[in-house]
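A.B. asks: Make a model of this:
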Amino acid sequence: MSLIKPAARMLAALALCLPFATPVAAQQKSVAVTAIVEHPALDAVRDGVKDALAKAGYEDGKNLRWQYQSAQGNTGTAAQIARKFVGDQPDVIVAIATPSAQAVVAATKQVPVVYSGVTDPVAAQLVPGMGPSGSNVTGVSDMLALDKQVELIRRVVPAAKRVGMVYNPGEANSVVVVKALRELLPKHGMSLVEAAAPRSVDVGSAARSLTGKVDVIYTNTDNNVVSAYESLVKVGNDAKIPLVAADTDSVKRGAIAAVGINYRDLGEQTGRMVVRILKGEQPGAMASETSSKLELFVNPAAAKKQGVQLSDELLKSAARIIE
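C.D. replies: Take a look at the predicted model:
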């Protein structure tokens, strides 16, 4: 008995030093988030993800290690961030917008990836279809039904025949939308006039090139365009060209109207998928999701600056009127 007691005391002493580190490490989760650029819609996605994690009990600095990096619009930087995050081996990488998602998916086949704010994840080659991917990738698309976008253009500018679109030809999201509009608009008696803006600094000059050629400019969620939206608004106001957007935050910045997704809600939806993975689900067994919650935002002051008289019907149907 005399030999057993010292051994027991030694084990007890060791227990005071060792056991507490192990459970904390086991509970600690790591989520790395990257976006191609910072603008209101993508920032709202990021914040929504963080909110959803907090609601599920994952708090930064306590039981969660949260990392965020923006590529500042540079695809080369997006690839560097992707490689850095993969090397960190987090529990989940959240990639916001198509270029960042493509960079992360190209960098890893093991670390779980949840994309968000991607219009067409299949065309972007992130997943083979909208069902379970069988890979390390799942996520939430911000794809919008284009017929509703065309309907809004008609409601804002009933006589419109020529629809201008400024977009980045290097962004898969925008290429998909342009291709679809080329086919859809003629069915409504309209045509598409395109202006390329490969960089954010090109948005203003691309918009000016449409002056005198279009009756309205439509903008999708192209990240170059949205990040430089004020330059587009200046052209719209100066040349009296109405702006119709797919991003409701763009209405706050000077577009006349948008039927779009609430990107904070999209972020929370994305965050709930992240939580499921943190709790043990496999991303490859989770189908990609979309959001069906659309909102109409209208900006009467922008309409006045751009030479448009909005109907009472349009104003009454708005979820939010920007004053």
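
A.B. asks: Only C-alpha atoms from now on, for both contacts and neighbour counts.
C.D. replies: Fine.

A.B. asks: Helices of the stretch 101-250 of the chain, residue ranges please.
C.D. replies: With helices called from DSSP state H, counting those that start in this stretch, the stretch 101-250 of the chain shows them at 146-156, 172-184, 203-208, 223-227, 229-239, 248-252.

A.B. asks: Make CSV from those helices and add mean neighbour count to it.
C.D. replies: Output for those, formatted as CSV (neighbours: other Cα atoms under 10 Å):
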stretch, mean neighbour count
helix 146-156, 18
helix 172-184, 18
helix 203-208, 21
helix 223-227, 25
helix 229-239, 20
helix 248-252, 24
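
A.B. asks: one more to line up against the first:
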Amino acid sequence: MKSLSLTHKIMASAAAMALGLGLSGAASAADVTVATTAIVEHPALDAVRDGVKDELAEAGFVEGKNLTFLYESAQGNPGTAAQIARDYVGKAPNVIVPIATPSAQAVVAATKEIPVVFSAVTDPVAAKLVPSAEASGTNVTGVSDLSPIGKHVDLVLQLNPSTKTIGVPFNPGEANSVVLLDLVKKHAAEKGIAVVEAPATKSSEVLQAAQSLIGKADSIYVPTDNTIISAFEAVAKVGVDNRIPVFAGDTDSVKRGAVAALGFDYYDVGRQTGKIVVEILNGKSAGDIAFQGVSKTNLFVNPAMAEKMGLSLSQDVIDSAQEVIQ
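C.D. replies: Next comes the predicted model:
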């Protein structure tokens, strides 16, 4: 679908609003296309996509009525991410929403004109999506999910005080993962804790990476690394089989076997991203919107999995959690 002038959309929306549609914003009744893509499918990134779609619907952009909502997964392949980005640029949607750093890098490299609203990107500046934390003046903005790594290290030590070494499975090919690993090392060093790296460049290597930590790590911490999270159950299995507690940077992983996570609700991250998309559909320039961070965190715990990994969570910890996985 060719991108139409928002001035024309404003004119079209007036007639629709007169019919009592009650849709907010100048472009809300016009037909628009929003193209979303993620580097891989896993619960956190899927929740971002769903949050974006629901926020659009709440603003009056409803799929099947006035919204064409596209979605493609790169299945963990950066080459596929680049191909999807080029395909989307050819379709000329009103906004492209790449989810996670590799997809965002691919889309930003593919277009300097179509508005891009990234989501779930750890460090947009380090990933070279935007030049600084200020409004970029380009076609790019979005939402960063930089994890509160210091709090994560504190949580590991609180729940497993005997930890002297933290094992970190990560994909060295993901810029976001390298940033997070460096932060883990920094905060762990401040506590006198060593860090052992366990690289995996694709999902099929995650089990082997986790197994390499047996006998080397007292706790395993999985950051918001898309490759590792896509095969999280493999890490959890190593934790159970060897009684090594596994902690995570995203709360969805607690449902999949982590002992605990202090993180964001990625559906809320999607809703926050969707609000920016709506602003752009209603006429605001992406370059005038500084990228945003997420400040609210939630504690998720899984007492049953903790027991299987050799830990017993105190009642105080369980009571303080926003969600307890049974």
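
A.B. asks: follow-up on the earlier one: so can I have TSV of the helices of the stretch 101-250 of structure 1 showing distance to Glu323 of structure 1?
C.D. replies: Formatted as TSV, those follow (distance: least, Cα to Cα, whole Å):
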stretch	distance to Glu323 of structure 1
helix 146-156	17
helix 172-184	30
helix 203-208	25
helix 223-227	20
helix 229-239	16
helix 248-252	9
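
A.B. asks: Quick one: residues contacting Glu55 of structure 2.
C.D. replies: If you count contacts by Cα atoms under 8 Å, 6 or more residues apart in numbering, Glu55 of structure 2 has them with 270-271, 274-275.

A.B. asks: try it again with 6 Å
C.D. replies: Taking Cα atoms under 6 Å, 6 or more residues apart in numbering, we find Glu55 of structure 2 in contact with 271, 274.

A.B. asks: Check the spacing between it and Val184 of structure 2 real quick.
C.D. replies: 33 Å (Cα to Cα, to the nearest Å).

A.B. asks: Same question for Ala261 of structure 2.
C.D. replies: Plainly put, Ala261 of structure 2 is 15 Å away from Val184 of structure 2 if you go by Cα to Cα.

A.B. asks: Next, work out how far apart the residue nearest the centre of structure 2 and Phe300 of structure 2 are.
C.D. replies: By Cα atoms, centre = their mean, the mean C-alpha position of structure 2 lies nearest to Ala120, the distance being 3.0 Å. To Phe300 of structure 2, Ala120 of structure 2 is 19 Å away according to Cα to Cα.

A.B. asks: With Lys65 of structure 2 instead?
C.D. replies: From Lys65 of structure 2 to Phe300 of structure 2 the distance is 37 Å (Cα to Cα).

A.B. asks: Please, where are all the strands along structure 2?
C.D. replies: 32-38, 67-73, 95-99, 116-121, 140-144, 165-170, 194-199, 219-222, 246-248, 260-263, 298-301, 323-324 (DSSP state E).

A.B. asks: quick one: which of the ones you listed is nearest Asn176 of structure 2?
C.D. replies: strand 116-121 (7.1 Å; Cα to Cα).

A.B. asks: now that closest one: which residue numbers in structure 1?
C.D. replies: Strand 116-121 of structure 2 corresponds to residues 113-118 of structure 1 when matched by TM-score structural alignment.

A.B. asks: What of stretch 185-195 of structure 2?
C.D. replies: Stretch 185-195 of structure 2 maps onto residues 182-192 of structure 1, going by TM-score structural alignment.

A.B. asks: same question, stretch 313-324 of structure 2
C.D. replies: Counting by TM-score structural alignment, stretch 313-324 of structure 2 sits on residues 310-321 of structure 1.

A.B. asks: same deal with stretch 36-46 of structure 2?
C.D. replies: Against structure 1, stretch 36-46 of structure 2 falls on residues 33-43 (TM-score structural alignment).

A.B. asks: now stretch 100-107 of structure 2
C.D. replies: Using TM-score structural alignment, stretch 100-107 of structure 2 pairs with 97-104 in structure 1.

A.B. asks: And for stretch 224-231 of structure 2?
C.D. replies: Going by TM-score structural alignment: stretch 224-231 of structure 2 matches residues 221-228.

A.B. asks: which residues are contacting that stretch?
C.D. replies: Residues contacting stretch 221-228 of structure 1 (Cα under 6 Å, 6+ apart): 39, 174, 200.

A.B. asks: Ser132 of structure 2 maps to what in structure 1?
C.D. replies: Aligned partner of Ser132 of structure 2 by TM-score structural alignment: Gly129.

A.B. asks: mind listing what its match touches?
C.D. replies: Val122.

A.B. asks: Let's see that with 10 Å instead.
C.D. replies: Gly129 of structure 1 makes contacts with 120-123, 287-288, as judged by Cα atoms under 10 Å, 6 or more residues apart in numbering.

A.B. asks: Could you do Ser70 of structure 1 as well?
C.D. replies: Ser70 of structure 1 is in contact with 33-38, 43, 77-78, 81, 96, 100, counting by Cα under 10 Å, 6+ apart.

A.B. asks: what about Thr221 of structure 1, how many neighbours?
C.D. replies: 27 (other Cα atoms under 10 Å).

A.B. asks: need the contact list for the counterpart of Asp142 of structure 1 in structure 2.
C.D. replies: Using TM-score structural alignment as the criterion, Asp142 of structure 1 maps onto Asp145 of structure 2. Residues near Asp145 of structure 2 by Cα under 10 Å, 6+ apart: 100, 119-124, 176, 224, 250, 263-264, 266, 269, 292-295.

A.B. asks: try Asp265 of structure 2
C.D. replies: 44, 47-48, 250-252, 294, 296-299.

A.B. asks: Repeat that for Ala127 of structure 2.
C.D. replies: Each residue near Ala127 of structure 2 by Cα under 10 Å, 6+ apart is listed here: 101-102, 104-105, 121, 174-176, 179.
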